[in-house]
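[1] pasting a predicted model and its sequence here:
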Amino acid sequence: MSDSDKLTHLDASGQPAMVDVGSKTPTRRVAVARSRVVLGPKIMALVKEGDLPTRKGPVFQTAILAGIMGAKRTSELIPLCHPLGLDNCRVTIEPDGPDAVLIECTATVTGKTGVEMEALTGASVAALTIYDMCKALSHDIVIQETRLLSKTGGKSDFQHEA
């Protein structure tokens, strides 16, 4: 295996280790991740009338807040992730066809390490929040395809091709 093919969170003896970013120069880094949540036509019909009100608050507004909070706490959830003070985090939720929504989380930091995990965590937590808040209406909700769409600002940029 070449050096570029090696897992980054293992030391020379194969033990878990945090990546040392101490010698890196801070750069502006942006990552975008997406989750798709299939709600079904019944719940989507309710969504088309506006955000669903619940005792916890409107579903999508609550999911947006939860996604941002999740992104901010990524290092507490994912072992060996560096704690980052995000410059910005934005979560959007849009309809996708007759029965689903797309959640996009954009995380931004000026730092020595990327924000891919923060963007992925934000999208995932928002999707889980929608599931939690809508499960009383249906247990057929499916969280699909959480994926990184793009990242910029580190050693290499990445753009998912449709």
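    Nice, thanks for sending it over. Numbering: from 1, shown residues only.
[2] could you use CA atoms for every contact and neighbour count after this?
    Fine.
[3] report the central residue of this protein.
    Residue closest to the average C-alpha location in the chain (CA atoms, centre = their mean): L120, at 2.5 Å.
[4] is it true that it lies in a strand?
    No. L120 is assigned helix when assessed by DSSP: H, G, I helix; E, B strand; the rest coil, not a strand.
[5] verify the stated contact: it with I68.
    No. Counting by CA atoms under 8 Å, L120 stays clear of I68, with 10.9 Å between them.
[6] three-state assignment of the residue nearest to the residue nearest to the centre of the chain when sequence neighbours are not counted?
    Leaving out its chain neighbours, the residue that sits closest to L120 by CA to CA, 6 or more residues apart in numbering is A33, at 5.2 Å. Using three-state DSSP, the structure places A33 in strand.
[7] okay, one more to line up with it:
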Amino acid sequence: MDINLTHLDENDRPKMVDVGAKEPTKRIAVASGMIKMSKEAYDAVVHNTAKKGPVLQTAVVAAIMGTKKTPELIPMCHPLLLTGIDCDVEELSDLPGFKLTVTAKLSGKTGVEMEALTGVGIGLLTIYDMVKAIDKGMEIINIRLESKEGGKSGSYQRHG
């Protein structure tokens, strides 16, 4: 099986893919992840009693910042002119914990999957940081791409 790795040149050296000849298209990626925590930590977040301040609002700001900073964190990601970033936090009282969903949008020559995924990771890490004094055993779980639209590979929708 001959596999063409796009981030390696003919001498197996890392390279950034040249997207210069591609036509811009509308691209959207949605990623999500969860953080599982103790009931005590969950209650502190929900009732805004965590000592470091408003956890969920701060996590949303961090997720947006993480999405925007992706090319500084992931070596082969292109700097992108994002046109929109939406974040949603869902309370999961049965877990207990929270689900963070990030939607990244642009009109461009390359996808925004890594940006959405990075935003989720940074947002969830921010929640961990802000309540770790209450629960150091929190788990960040199920960070994944939910869907994408646009580009050569077309649409993707996670099933199940």
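    Received it, and whenever you're ready, just let me know what you need. All of these numbers come straight from a predicted model, not from anything done at the bench.
[8] TM-score for these two?
    TM-score for the superposed pair, counting by TM-score structural alignment, normalised by the length of the second structure: 0.92. Supporting figures: 158 aligned residues with a CA RMSD of 1.4 Å.
[9] what does the residue nearest to the centre of the first structure correspond to in the second structure?
    Aligned counterpart of L120 of the first structure in the second structure: L117 (TM-score structural alignment).
[10] roughly how far apart are that match and K68 of the second structure?
    Counting by CA to CA, to the nearest Å, the gap from L117 of the second structure to K68 of the second structure is 11 Å.
[11] and L100 of the second structure, by the same measure?
    Per CA to CA, L100 of the second structure is found 16 Å from K68 of the second structure.
[12] related to what we said a few turns ago, trace the residue nearest to L120 of the first structure over to the second structure, please.
    In the second structure, A33 of the first structure lands on A31 (TM-score structural alignment).
[13] again with C81 of the first structure
    Using TM-score structural alignment, C81 of the first structure lines up with C77 in the second structure.
[14] ok, for its match, nearest residue in space, not its chain neighbours?
    P71 is the one closest to C77 of the second structure (CA to CA, 6+ apart), at 4.8 Å.
[15] show me what contacts the one you found?
    77-79 (CA atoms under 8 Å, 6 or more residues apart in numbering).
[16] ok, these vs D129 of the second structure, which is closest?
    D129 of the second structure lies nearest to C77 out of the contacts of P71 of the second structure, by CA to CA, at 25.9 Å.
[17] doesn't T70 make contact with the closest one?
    Yes. Using CA under 8 Å, C77 of the second structure makes contact with T70 at a distance of 7.1 Å.
[18] D157 is in contact with L148 of the first structure, correct?
    No. Taking CA under 8 Å as the definition, L148 of the first structure is not a contact partner of D157, at 11.9 Å.
[19] which one's more surrounded, those two?
    L148 (21 against 12; other CA atoms under 10 Å).
[20] which one in the second structure is aligned with A63 of the first structure?
    Match for A63 of the first structure (TM-score structural alignment): A59.
[21] what kind of secondary structure is its match in?
    Under three-state DSSP, the three-state class of A59 of the second structure is helix.
[22] residue contacts, T121 of the first structure?
    Contacts of T121 of the first structure by CA under 8 Å, 6+ apart are 67, 70-71, 74.
[23] if we go to 10 Å?
    33-35, 67-75, 77-78, 105, 107, 115, 127, 146 (CA atoms under 10 Å, 6 or more residues apart in numbering).
[24] cool, L137 of the first structure as well?
    In this structure, L137 of the first structure makes contact with 39, 42-43, 131, judged by CA under 10 Å, 6+ apart.
[25] closest to S13 of the first structure out of these?
    For the contacts of L137 of the first structure, the nearest to S13 of the first structure is Y131 (41.2 Å; CA to CA).
[26] which residue packs closest to the closest one, ignoring adjacent ones?
    Nearest residue to Y131 of the first structure in three dimensions, chain neighbours excluded: I141, at 6.6 Å (CA to CA, 6+ apart).
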